[in-house]
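[1] I would like to see how this sequence folds:
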Amino acid sequence: MTPQDEPLVTPIESAVTDVPESLLSELKEILQRDVEQVIKITDATPEASSSTPVEPQIEAGLSSSVIVIDDSVHETEVTELAEHDRILIVDQDEPDVRFEERRRKRERRERLKNQRWKLILGAGVAGVIVVLIVLASPIFKIHDIDFEGKVYASSDKIEQARVMLRGQTIFSLDSGRVEQMLSQDPWVDDVRITTHFPRRVVVEISERQPVVWFLGGDNKARIIDASGYVISVTVGRPTKYLQVTGVGPSLEAGAVADDVYRAAAQLFVALPEEIRPKTKELGVSVSGELSMTLASGTLVRFGPPTNLQNKLVAVVVLLRRQDPAGLAVIDVSTGEPTVQPR
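    Reported below is the predicted structural model:
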């Protein structure tokens, strides 16, 4: 018989309520068991003495592949069991031993680093304290004070400097303040202070060199150096220095004279040794012209205080050729020397 010859069988329709009660119960049990075996979550707490995670018990009857996820506090381990095909998630709270060891090492390094910085800071503070103690030690307090080069410098300034120096140590000495105070004396050109271990100080004073003097309008003498700096103002007439005749400005000590008086001082310094002893005086006229009188009575006219070097060379050459005793006037004011005999 062929399939075409087989009679058609009409299916019998039945309602759900027509299924026997025993069959429904059996199906319910099967479904319930499958659901429970698909995902099983166990919260296992291992013993404190064991560092190995406890694997969950898997029923032998399961035929599917199971993946175990061990979710610890810091790491998650996934274990695949080849003979099962379902997923099993295991949540464990035990911290990882390696992580705890790394954390302890990191904390130890931080503690050592902090301790090192504390030691460095403490050593620095201790060093500062030691330095301060040494600086304040009476062993290094200045005891011997020597002044060198003092001739005309003010005795009051010298004593003031002595008071400022005494009581200090050679390490804490403020030499700049002492030098500035001494430099206020018009006689003082430069000051140099040196310390000698352990308690000696030497003050070297370089004084200005007086060259000439002139009379001011107040009838007081002004002693100046080669730069025209007024070193001293005196009531009497100095005898150690050459006079510049004429009436000059009434300047105070520490001021600078006019150009013509500065030129007179520089002219005297430039005089050769063969002529300087023969010079009696220098003079400044009302019009500001410069002149020189020799001991023989010869008058040398330099005119305005310009080009003095060439004028002085002409005078020296002339005096070497002729006896100044036979000359009344030597005029180099124009640059070309002219002679007026006696």
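[2] when you work out contacts or count neighbours from here on, use the C-alpha atoms and nothing else.
    Fine.
[3] next secondary structure after the helix or strand residue 281 falls within?
    Per DSSP states H and E: residue 281 is located in strand 279-284. Using DSSP H and E, the helix or strand that follows strand 279-284 in sequence is strand 290-294.
[4] give the buried residues for that following strand.
    Buried residues in strand 290-294, counted by 16 or more other CA atoms under 10 Å: 290-294.
[5] equivalent analysis for stretch 161-176, please.
    Here stretch 161-176 shows 161-162, 164-166, 168-171, 173, 175 as buried, counting by 16+ other CA under 10 Å.
[6] and which of these is nearest residue 242?
    residue 161 (32.8 Å; CA to CA).
[7] do you know how far the closest one is from residue 177?
    To residue 177, residue 161 is 9 Å away according to CA to CA, to the nearest Å.
[8] how far off centre is stretch 309-317?
    With CA atoms, centre = their mean, to the nearest Å as the basis, stretch 309-317 stands 54 Å off its chain's centre.
[9] hmm, who's touching it?
    271, 275, 302, 330, 332-333, 335-337 (CA atoms under 8 Å, 6 or more residues apart in numbering).
[10] need these in TSV (columns: secondary structure and neighbour count).
    Below are these laid out as TSV (DSSP: H, G, I helix; E, B strand; the rest coil; neighbours: other CA atoms under 10 Å):
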residue	secondary structure	neighbour count
271	coil	15
275	coil	15
302	strand	23
330	strand	23
332	coil	21
333	coil	21
335	coil	16
336	coil	11
337	coil	16
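[11] for the strand holding residue 281, packing partners?
    strand 242-248, helix 259-270, strand 290-294 (3 or more CA pairs under 8 Å, 6 or more residues apart in numbering; DSSP states H and E).
[12] which of the ones you listed is buried the deepest?
    strand 290-294 (a mean of 22; mean count of other CA atoms under 10 Å).
[13] that strand to strand 242-248, inter-axis angle?
    Counting by axes from the mean of the first three to the mean of the last three CA atoms, to 10 degrees, strand 290-294 lies at 140 degrees to strand 242-248.
[14] from the chain's centroid, how far away is strand 290-294?
    57 Å.
[15] tell me what that strand is packed against?
    Checking 3+ CA pairs under 8 Å, 6+ apart, strand 290-294 ends up next to strand 279-284, strand 299-303.
[16] what angle do strand 299-303 and it make with each other?
    160 degrees.
[17] any idea of the angle strand 290-294 forms with helix 259-270?
    Using the same axes, to 10 degrees, strand 290-294 lies at 40 degrees relative to helix 259-270.
[18] how about this one, so we can line them up?
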Amino acid sequence: MRRPTPLPTPEEPPRRAAADRGGSARGAASDSAPALAPEAQRREIPARASASRRRSSEPAAAEETAPIPEWIDDAPLFAPEPLRPVDREAVPVDAPAEPPGEAEPTVRLGDVWRSARARRRAIRSEVRRFTVRQRRRRIVWLSVIAAVVLLIAASIGSAYSPLFAVQRVDVVGTSQLDAQTVAHALSGQIGTPLAAVDESAVKAALVQFPLIETYTVEAQPPHDLVVRIVERTPVGFIQYPSGYSLVDAAGVQLSMSSTPPSGYPALTVSDTSSTAFRALGAVIRALPTQLRSIVTAGSAQTADDVTLTIGGTGTRIVWGSADESAEKAKVLETMMVSRPPQGVHVYDVSSPSAIVVQ
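    So this is what the prediction gives:
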């Protein structure tokens, strides 16, 4: 802001006029006054010099000073200059002044590329510094996963490789069948990797043996194939015009012969697929070994009408249904001890809690 210019003081012109008048009066007096003594003149000279200096420092004479308008008294001492808006973009405040005569440096593409590359390197370095733990955990997990994958791949590869090929077939659980005959039927699996054994081929080879009820195949590394067999249990034979058929409790024909098989009872049923035959087969299978060995015949018209015959004496055992067969067999053995079959015609165990002997 510019400093205001002071206005002249109204009292100065009258004082200047009075001074002029006083000077004139003093001049006249000096002209009329007698000459002063030398000491008085020496004192007056400095006074005149100081007065002249004072007069020279005062403003111009009253006649040279313009008259002061009346409105000056009511006007403010100074008028502020209006502020101008400053364009900060055009004139930056902190921008250093460029030295005169110095040209602006040129920016090359290579310098820009090198600066960007250095910046990218610095950013990558900071990222690596702040992600050390995360990268370590990732490396550990990737290592574990890779080890598991390699282990699985190695296991699968070795299982299907000749290192684990079948070199021997073991047959377990046969009593009526010849184990060597069954193993020879499975010889087609020799040389096959344990993991690639053909289940359908094994089943087709074992179907040739009717005495096999169920089987399981187990691979025992490095070179053994174990076949566990559950044989069918014959319950008796049925006489047909063509011969005698040995059957199990399910009615499956196990063998055919022209003579009655020894050690098995003769069965009299209308059909091997009927409920009466299934009940008869279940009863014979539930008999203890000692009791089964003396039974020579069995018959059933319905599922609740099972009857057995003891050989030698012809004693009949009225069994009833196949329910509670174990309890009935236990009660029958106890009764046969106290009442042997030689003196008994009928054992009625259809109700095990109330056995009847005739």
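[19] sorry, back to before: most tightly packed of the helices and strands packed on strand 290-294 of the first structure?
    Of those, strand 299-303 is the most buried (mean count of other CA under 10 Å), at a mean of 22.
[20] what does it contact?
    Under CA under 8 Å, 6+ apart, the answer for strand 299-303 of the first structure is 289-294, 308, 311, 328-334.
[21] ok, residue 215 of the first structure - contacts?
    221-222, 244-248.
[22] if we go to 10 Å?
    The contact partners of residue 215 of the first structure, by CA atoms under 10 Å, 6 or more residues apart in numbering, come to 221-223, 233-235, 237, 243-250.
[23] and what of residue 180 of the first structure?
    Contacts of residue 180 of the first structure (CA under 10 Å, 6+ apart): 190-191.
[24] how far away is it from residue 188 of the first structure?
    10 Å.
[25] circling back: can I get the buried residues of stretch 161-176 of the first structure in CSV with distance to residue 153 of the first structure and secondary structure?
    Below are these laid out as CSV (distance: CA to CA, whole Å; DSSP: H, G, I helix; E, B strand; the rest coil):
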residue, distance to residue 153 of the first structure, secondary structure
161, 12, helix
162, 14, helix
164, 17, helix
165, 18, helix
166, 20, coil
168, 23, coil
169, 25, strand
170, 24, coil
171, 27, coil
173, 22, coil
175, 18, helix
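[26] and which of those is nearest residue 129 of the first structure?
    residue 171 (14.9 Å).
[27] all helices for the stretch 101-250 of the first structure, in order.
    155-165, 175-182 (DSSP state H, counting those that start in this stretch).
[28] dump those to CSV, plus distance to residue 259 of the first structure.
    Listed next are these as CSV, based on distance: least, CA to CA, whole Å:
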stretch, distance to residue 259 of the first structure
helix 155-165, 30
helix 175-182, 27
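[29] what's the closest of the ones you listed to residue 106 of the first structure?
    Taking those one by one with CA to CA, helix 175-182 is closest: 54.0 Å.
[30] in the stretch 101-250 of the second structure, which spans are strands?
    Shown for the stretch 101-250 of the second structure, the strands assigned by DSSP state E, counting those that start in this stretch span residues 168-172, 212-220, 224-231, 234-240, 243-248.
[31] which of the helices and strands packed on strand 279-284 of the first structure sits closest to residue 149 of the first structure?
    Among these, helix 259-270 sits nearest to residue 149 of the first structure (CA to CA), with 21.7 Å.
[32] for that closest one, packing partners?
    Counting contacts by 3 or more CA pairs under 10 Å, 6 or more residues apart in numbering; DSSP states H and E, helix 259-270 of the first structure packs against strand 212-216, strand 221-224, strand 242-248, strand 279-284, strand 290-294, helix 308-321.
[33] what does residue 295 of the second structure correspond to in the first structure?
    Residue pairing (TM-score structural alignment): residue 295 of the second structure is matched to residue 279 of the first structure.
[34] spatially nearest residue to its match (excluding sequence neighbours)?
    Spatial nearest neighbour of residue 279 of the first structure, chain neighbours left out: residue 294 (4.4 Å); criterion: CA to CA, 6 or more residues apart in numbering.
[35] what's near enough to touch the residue mapped onto that neighbour from the second structure?
    Correspondence of residue 294 of the first structure to the second structure, assessed by TM-score structural alignment: residue 310. Residue 310 of the second structure sits next to 265, 291-298, 316-317, 341, 345 when contact means CA under 10 Å, 6+ apart.
[36] now the strand holding residue 281 of the first structure on the second structure. Mean distance?
    After superposition onto the second structure, strand 279-284 of the first structure sits on average 2.5 Å from its aligned residues (mean CA distance after the TM-score superposition for the first structure).
[37] what sits up against that strand?
    With CA under 10 Å, 6+ apart, strand 279-284 of the first structure has contacts from 212-214, 241-248, 260-261, 264-265, 267-268, 271, 289-301, 303-305.
[38] what angle sits between it and helix 259-270?
    Using the same axes, to 10 degrees: strand 279-284 of the first structure against helix 259-270 is 160 degrees.
[39] quick one: work out the angle between strand 279-284 of the first structure and strand 212-216.
    Going by the same axes, to 10 degrees, strand 279-284 of the first structure makes 40 degrees with strand 212-216.
[40] so residue 284 of the second structure sits right up against residue 265, yeah?
    Yes. Counting by CA atoms under 10 Å, residue 265 is a contact partner of residue 284 of the second structure at 9.3 Å.
[41] list residues touching both of those two?
    Residues touching both residue 284 of the second structure and residue 265 (CA under 10 Å, 6+ apart) are 234-236, 292, 295, 298, 308.
[42] can you tell which of the helices of the stretch 101-250 of the first structure is closest to residue 228 of the first structure?
    Closest among those, using CA to CA: helix 175-182, at 20.3 Å.
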